[in-house]
Each structure stands twice: as C-alpha cells, then as structure tokens.
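1. Everything below, folded, please.
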Amino acid sequence: MKHYNVLIIGGGAAGFFAAINIAEQHKHLKVAILERGKEVLTKVKVSGGGRCNVTHAEFIPQELTQYYPRGEKELLGPFHTFMTGDTMEWFESRGVALKIEEDGRIFPITNNSQTIIDCFIDEAKKYNVEVLTNQSVTRFQNVKQTWKIITKTDQFSAEKLIVATGSNPKIWSFLEGLGHTIVNPVPSLFTFNIKDDRIKDIPGVVAQDVTVKVIDSNLESSGPLLITHWGMSAPSILKLSAFGALELASKNYKFDIEINFVNQDYDMALSQLKDYKQQFSKKTVVNYAQFNLPKRLWKALVLASSISEDTKWADVNKLQLETLTSQLTQAVFNVDGKSTFKEEFVTAGGIDLKEINFKDYQSKLHNNLYLVGEIINVDAVTGGFNFQNAWTGAFIVAKNLYK
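-> From the prediction side, this is the model:
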C-alpha cells in the first residue's frame, strides 16, 4: 500500500490547482493525484471552445457571487480570499499571459487550452506531484485517522483526502455512504431545442440585446441571443438554463418562452412602427430592418406577421402592424428539450453546501476530507465562473490544509 500525505481524487482543474499549491507551500509532503482515465485535464482541454475560459473580469466579490445560481451566499467569504485578480496573477507569474475580451471573459493569449494544461503539468513536475492515471476508485474510508483509498489496481493511504472529481455519480454515492447528503444533479448549462418556422432558415443570426422570459414562471434574463440549427443559445438562454436548472428540469424541458427582441414595451414599439409607416411609406417593409435587428431576423418576423415580401409600408394595415409589434415584443416559442452547450457539461447538484466548512472546504462530517469544485452543489453561468469556483476552493484548501 502506497502512503501519501495528501491524496487528491480527480485529475481535473480543481485537483491540479490544489495539488500544485499544496506541494509548493509544503515541499516536504508527498502529494499525488488519482485520475480514473488515461488522460488528465480533459475538461480543461475542451472548455471555452478549446481556448479555456480561465475566469471572468469581475473584481468585486459581491458582484462575482451574482453569477452563481447555487453557491452565491457561500462563496462570498472564499472570494474575499482568492478570486479573479489572484487567478490572473497566479497564471501570469507562471508564464501564462492572459487577455480580457470585450465580454469580460479571460483567456490565455495563445487562445489555446493546451497552454493551461502545459502549465499545470509543468508545475506538477516541478513540485514532485505524482500523477497516477487509470486509477478508478472503488472505495475509500477512514480507518484510525487515516484515509484508505482502493482503486481497481492499487491501494493507497493518506493523511488528507481531497475529492475534486466534478459531477461523478459514483463518487457521490461513496460520499453518501459516508453520511453526506447529495442534492440530485440536473443539467445547468444548456441550450433550448426549438422547432419554429420563424427561425428555421436563419441559423447563425445573433440578436444583440433581447429579454427572454419563461412563461408561467419568474425566470427572466437578457443579453445576446443566437439562433442555431436546433433552436436558441448564447448568454440570454444560458443564464436562464443556469438559474432555472431545477425548475426547467421539473418541466421535463418542455415549456414556452416569450422573447422581446427590441427591449421596448408593446405600445412604444407600435408607436415606432406607425412612425415608420409614415416615414418609409414607399419602401418595402421586409427590405429595411428596423430596431437594429439583423436583416434575416427582421424579415422572418415581418413574414410571420402576414406581411408579404413586396408589401410597402404605406400598405400595411392596422392588424398587420399590431401583429408585427407582438412578434417584436412578445414572440412566443415552444421549447421541446435541451442540448449540451458545446462540449461543456455543468450540473446543478452535488454535496449539500450545509455540510462543508467554507473557511477551508473541509467536510463537517469527516476530518481531513476536503471537497472542491463541481462535486459540491455550486454552479455558475457560462463565462469562466465555474473555473473560478474551482480555483478558489482549491487554493483555500491548500492554504488551510496544515494550519
């Protein structure tokens, strides 16, 4: 049986970040990572479309917590200890140059997630962190103040055990056997499947500023909206999916949404259209997009209002104007299912937050058992926030492990 001072289950972002920081601060310790697969950091590789969205340019803890549908209250203290600026400094001090994009997302300047992976691998080697792959854990338990970890091929023991496996049902089951409460996981970041003639032929169109509501609920979000081959995506939809994860799961992902494409109320938009009718009387309605809408989206909404392609503004009747106003401000779409956002799969659910001490991320039920990353019931909207949760938790574990 191999013995380590610290053993980390999970060779992902949180696992590596914890291991490197622990080994750097305590160079005499034997630290190892157990990864069930052949490769480590696979989720880092595909994140951010292969670019790795490291974190987000939000530098005030109270503001940063607003991006976490689950974990907002619990993360306020940890973010005062380690957050966005600290993350940037950590990577840049290790030779990874970062850049902030217009929407606030932060990426390596190389636009390549391999840069982050190489940094982790190099740092792990530098501080003698052992990385053991093909180590699928079958059981772990605490015996006389020592953690015993059994995999399909080996047995290990450790003074301190850190579990950073992400959304792993098998590990959740083990932790449940140790007395922890598991909040049932449901998808948190997903796009909406919508079949509708209005958007069927315009995939790739982006409306920059819309408001989306889930009908018969209090769920609402705003921001860009992307029309896709399967339905709708982009921040306005992804925010709804995150904050409405539990409610939308209870609806079996079948519900209606109302979209305001112009962010004006009905009466204001109708008044604007009446002005256009006077101003552009001799022009064809479909050919001149208004309200800064993309031309293809404007055309689709005009045609959906029973206004033909050759109709001039002067010939638009009262009913057609009112119908177009509804399409612009109150367009209803039926959502029938969901799709994973890119290759990223984030879940709401995991270890109940009441059972974790957020001063050191130690289990309140078991000494020397630490839980970080998506294995706990914390999740965020898209934009680098889930990684920031991983970095923060892992750093705080490392800082407090041997206090």
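2. use CA for all of it now, contacts and neighbours both
-> OK.
3. Give me the residues contacting the helix or strand hosting residue 142.
-> Assigned by DSSP states H and E, residue 142 falls within strand 137-143. Contact with strand 137-143 is made by 36, 147-152, 174, 178, as judged by C-alpha atoms under 8 Å, 6 or more residues apart in numbering.
4. ok, then the element right after it?
-> Past strand 137-143, the next helix or strand by DSSP H and E is strand 146-151.
5. For the closest residue to residue 59 other than its chain neighbours, give me its contacts.
-> Using C-alpha to C-alpha, 6 or more residues apart in numbering and skipping residues adjacent in sequence, the residue nearest residue 59 is residue 84, 6.0 Å away. Residues counted as contacts of residue 84 (C-alpha under 8 Å, 6+ apart) are 55-59, 388.
6. mind putting the residues you listed in TSV, secondary structure and neighbour count included?
-> As requested, these are arranged in TSV below (DSSP: H, G, I helix; E, B strand; the rest coil; neighbours: other C-alpha atoms under 10 Å):
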residue	secondary structure	neighbour count
55	strand	25
56	strand	26
57	coil	20
58	coil	17
59	coil	13
388	helix	25
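7. next up, for comparison:
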Amino acid sequence: MKKVVIIGGGAAGFFTAINAKEKNALLDITILEKGKEVLQKVKISGGGRCNVTHACFEPKELVKFYPRGEKELLGPFHQFMTGDTFEWFDFRGVSLKIEEDNRVFPEANTSEAIINCFQEKVSDLGIKVLKNQGVISVDKEQDLWKISTKSNIFYAHKLVVAAGSSKKIWDICSSLQHTIIPPVPSLFTFNIKDKRLTDLLGISVSNATVNIVGTKLEASGPLLITHWGMSGPAVLKLSAFGARILADRNYQYNVEVNWLSRPTDKILNVLLNLKKKEPRKTVILKSPFAEIPKRLWERFVKFSNIDANQNWADLNSYQLDNLANQLTKGVYNANGRTTFKEEFVTAGGADLKEINFKRFESKLHKNLFFVGEVLNIDAVTGGFNFQNAWTSGYICANSLAE
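-> Below is the predicted model:
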C-alpha cells in the first residue's frame, strides 16, 4: 500500500486527499495539520459563508483574475474548472448558488456546509487527520520521504505540500532546493487620510476607476469608503495586481480616482448643461449624477471652492473645472495598508518554473507535489483562490492515484 502524507489541513489538503482516495482506495493517506483545528480559512471565508468559487466558466477569462499564475493555470483549468467544482460538491450533497456579483456560496449560506462535507468524507474514506503536527523537517531516505514533526516521524512514498502561506514550510522547500519567491501581502485596502473622505464611512460608488499614479496599474469596479481609507473590489483588485510594486514603495503612493469612470471632458459637459438648464438651483443640492451619494457630492462641491449657497448660474469656469476634476481626477495619498477582513493572502511562494502543472509535481524531485497557495499563485477576491485549491488538488490527486 502506497503511503501519502499531505502537509496542511486546509482546503487544498483535504480536497487532494479526498479525490486521491476516491480514485485509489489502496492509498494510505495522512493529513498533518500544525494547529489545533483544520479548515480554518474555509471557516472564515466570505464572512463565514465560504466563497467557494466564482461564476466564470471560461478558462481564458478565469485566468485573468490571477496576477500570479495566469499562464500556468490555463491548462489545469481545462481539466478542472468552475463547472466541475459545482458538480463535485453537488454530487457530495452540497448545493452551490451564484449571487448577483457572481460569487459562489453554499446554498446553506454557511462555511460549515463545506467543512462538514470534507470532514465526513475523510472519515468515510479512512483518511487520517492528525492535528498539532507542525512539520519541522523533510528529508529523502532512498525512495521514501521522511517527515519529522516535534512528536513524530512519518514516512511516505508521495508527499504533498498544501500548507498555504507558511514561512516554515517555505523554508523546508528551500532546503529541498526549491526556489521561494519572497512573500508580500496581496488583497489589502488603502490607508488614506484625506479631509474629502472624513466621516463618510460606508459610502460607496458602483463603478469607479482607480489607478496608481506613475504606474500602469488600473482597476474599475465598486469602491467603498472606510474609516481607514478606501476598499471595495476596485481597490482590492489593484492591491492584488500591484502587490509587489506597492510593497517596493513601502505602501506610500498616490491614488487617482475617477468616481464616475467617464472622461473629464464629458463630465464637464454634463455640468455645463446643468448650469444652462437649472441655473437657479443650488449646486450643493442639485447633482446630475445619481451614482454619486449625496454626502460625497457635497464634499466634492466644498473642495471645488464652491460656496454652500451658490447657484449653478454663479459658477465660473474655474469652479466648474475644479468640480469635474474632483469627480474624475481626484488624487489621494495612501500611506500604509490594512488586511482585507480576516482573509490574509500573500503574493509569493514556490517558484512556478519548478513545477510540472500537468501533475502539480516538482520538476526537481519525483513524488513531491505542491497545491494551493504554497505556490506563487494568488488571485483577486471573489472565490478565485479557492478555485486554485480545487483545481490543483484535483489534478494532484490524479497523479497520486496512479
């Protein structure tokens, strides 16, 4: 009987183990978890509902959500894709639903549905799950892997590293001659202190365009004002794709926001037309843009040097230009970052050049596999990181079952 050890009791580790055992019942599989509990990231994902995947069903479109791993995941996504994820969970009694923003959750609306599914399956299949087994070293002894923890030594014919963003495990991978790309945070919100945003906590716009001044980094989508600055899908996407650039700048940079995602000249024309049609209306009380919340509009008016009692007819060209620029070219200084909820994601990990993505096996060592976020693969928020876990776990399982 072939022995398999999986380092990491998270989503990728459980998914790999279950699929491998279902395909080859003779495998003796052990999952080693360093902590007291397993599947903790699954538990907190999506605010405790578990954002299982994203309703994008074309591999070429799906890979665009991965700042690191886009090229490497294209082939694997043709083998196990979003639709396969739906089918996999449905077959095992967990129905999934698509929400308006295309995020996918269990119909039960709780991460416990996923956790229970995994735990029941590993129990039914006889997969051993050992907690408090932090791995301290991995060595090769003839054709076997020797995995040492503080309290035990395990031997395996095949070893799967599924420990996520773990410095200790990355150090162990380095001891096995694998290159580790130094990790930096991804998926974070921008810390911005600006009087234009003060006391506007919770206000959002549906489609803003945000760019990092002096770079080609740009993203569009919903933008949310928080007590520490800016968040929302547009900002989080920008943080993911700009993870290394922003880290190099020590998280000090300027952010330009087009709150309407429309050219400045077109916005200026809208303002000029309103001045002609509603000359006696008070500017601060009459906005032509339904997308801009009232309190945010009032703030833009104030910082365009427009008095609270001024009518549209009273505005000069300087004030109109100022208002158009506040709406489309507002520059905000960011200094620092804040982790997005509890979902800490890093850019970094095992170098993708050293992985065979047809098997998720090391090119340096036979029978050594990597799945999930231990690899230098990460994605924007919305269920994409879990899809990487499912896809890599499934393909790795096929290799283990051979």
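8. Let me see the TM-score of these two.
-> Superposed pair, TM-score by TM-score structural alignment, normalised by the length of the second structure: 0.98. Supporting alignment: 401 aligned residues with a C-alpha RMSD of 1.1 Å.
9. Show me what counts as buried in the strand holding residue 142 of the first structure.
-> Of the residues in strand 137-143 of the first structure, those with enough neighbours to count as buried (16 or more other C-alpha atoms under 10 Å) are 137, 140-142.
10. before we move on, back to that, show me the two of the contacts of residue 84 of the first structure that sit farthest apart.
-> The widest separation within those, taken as C-alpha to C-alpha, falls between 59 and 388 and amounts to 11.6 Å.
11. what residues are shared contacts of those two?
-> With C-alpha under 8 Å, 6+ apart as the test, residue 59 of the first structure and residue 388 both reach 83-84.
12. Name the helix or strand for residue 52 of the first structure, please.
-> Assigned by DSSP H and E, residue 52 of the first structure belongs to no helix or strand.
13. What's it aligned with over in the second structure?
-> Here residue 52 of the first structure is matched to residue 50 in the second structure, going by TM-score structural alignment.
14. give the contact list for the closest residue in space to that match that isn't next to it in sequence.
-> Sequence neighbours aside, residue 111 is the residue nearest to residue 50 of the second structure in space, at 4.6 Å (criterion: C-alpha to C-alpha, 6+ apart). Residue 111 of the second structure makes contact with 42-45, 48-50 under the criterion C-alpha under 8 Å, 6+ apart.
15. Please report the distance of the aligned partner of residue 111 of the second structure in the first structure from residue 15 of the first structure.
-> With TM-score structural alignment as the criterion, the equivalent of residue 111 of the second structure in the first structure is residue 113. Residue 113 of the first structure sits 17 Å away from residue 15 of the first structure, taking C-alpha to C-alpha, to the nearest Å as the criterion.
16. show me what contacts residue 230 of the first structure?
-> Applying C-alpha under 8 Å, 6+ apart, the residues contacting residue 230 of the first structure are 192-195.
17. count of neighbours near residue 5 of the second structure?
-> 24 (other C-alpha atoms under 10 Å).
18. Distance of it relative to residue 367 of the second structure?
-> 11 Å.
19. Over to residue 330 of the second structure?
-> 53 Å.
20. The stretch 101-250 of the first structure: strands as residue ranges?
-> Applying DSSP state E, counting those that start in this stretch to the stretch 101-250 of the first structure gives strands spanning 105-108, 130-132, 137-143, 146-151, 155-163, 182-187, 190-193, 206-214, 220-227, 231-233.
21. For residue 287 of the first structure, which of these is the nearest?
-> strand 206-214 (17.4 Å).
22. Tell me the residue in the first structure that is farthest from the middle.
-> Note on the first structure: the largest C-alpha distance from the chain mean falls to residue 282, namely 48.0 Å (C-alpha atoms, centre = their mean).
23. Now do the helices in the second structure.
-> Listed in chain order, the helices of the second structure (DSSP state H) span 11-23, 40-48, 59-62, 70-79, 82-91, 112-125, 167-175, 233-241, 243-248, 264-277, 294-302, 317-328, 384-400.
24. what comes into contact with the second one?
-> Contact partners of helix 40-48 of the second structure, identified using C-alpha under 8 Å, 6+ apart, comprise 10-11, 49-51, 110-112, 114-115, 342-343.
25. swap the cut-off to 10 Å and go again
-> With C-alpha atoms under 10 Å, 6 or more residues apart in numbering as the test, helix 40-48 of the second structure has contacts from 9-11, 49-52, 103-105, 109-115, 164, 341-344, 381-383, 386.
26. can you check the shortest one too?
-> In this structure, residues lying in contact with helix 59-62 of the second structure by C-alpha under 10 Å, 6+ apart are 54-56, 70-71, 73-82, 384, 387.
27. The contacts of residue 111 of the second structure, buried ones only, as a ChimeraX selection?
-> One line in ChimeraX is enough to select the buried ones among those; burial here means 16+ other C-alpha under 10 Å:
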select :42,43,44,45,49,50
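28. now the contacts of residue 111 of the second structure as TSV including distance to residue 307 of the second structure?
-> Formatted as TSV, those follow (distance: C-alpha to C-alpha, whole Å):
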residue	distance to residue 307 of the second structure
42	51
43	51
44	47
45	46
48	46
49	47
50	48
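29. and which of the contacts of residue 111 of the second structure is nearest residue 252 of the second structure?
-> The closest of those, once distances to residue 252 of the second structure are taken by C-alpha to C-alpha, is residue 45, at 28.5 Å.
30. From residue 106 of the second structure, how far off is the closest one?
-> From residue 45 of the second structure to residue 106 of the second structure the distance is 12 Å (C-alpha to C-alpha).
31. How about the alignment partner in the second structure of residue 195 of the first structure, nearest residue that isn't a chain neighbour?
-> By TM-score structural alignment, residue 195 of the first structure lines up with residue 193 in the second structure. The spatial neighbour of residue 193 of the second structure that comes closest, neighbours along the chain excluded (C-alpha to C-alpha, 6+ apart), is residue 229 at 6.4 Å.
32. ok, the one you found - how many residues close by?
-> By other C-alpha under 10 Å, 24 other residues sit near residue 229 of the second structure.
33. For it, give me its contacts.
-> Contacts of residue 229 of the second structure (C-alpha under 10 Å, 6+ apart): 189-194, 197-198, 200-201, 332-338.
34. Also residue 340 of the second structure?
-> Contacts were defined as C-alpha under 10 Å, 6+ apart; by that measure residue 340 of the second structure touches 186-190, 231-232, 236, 381.
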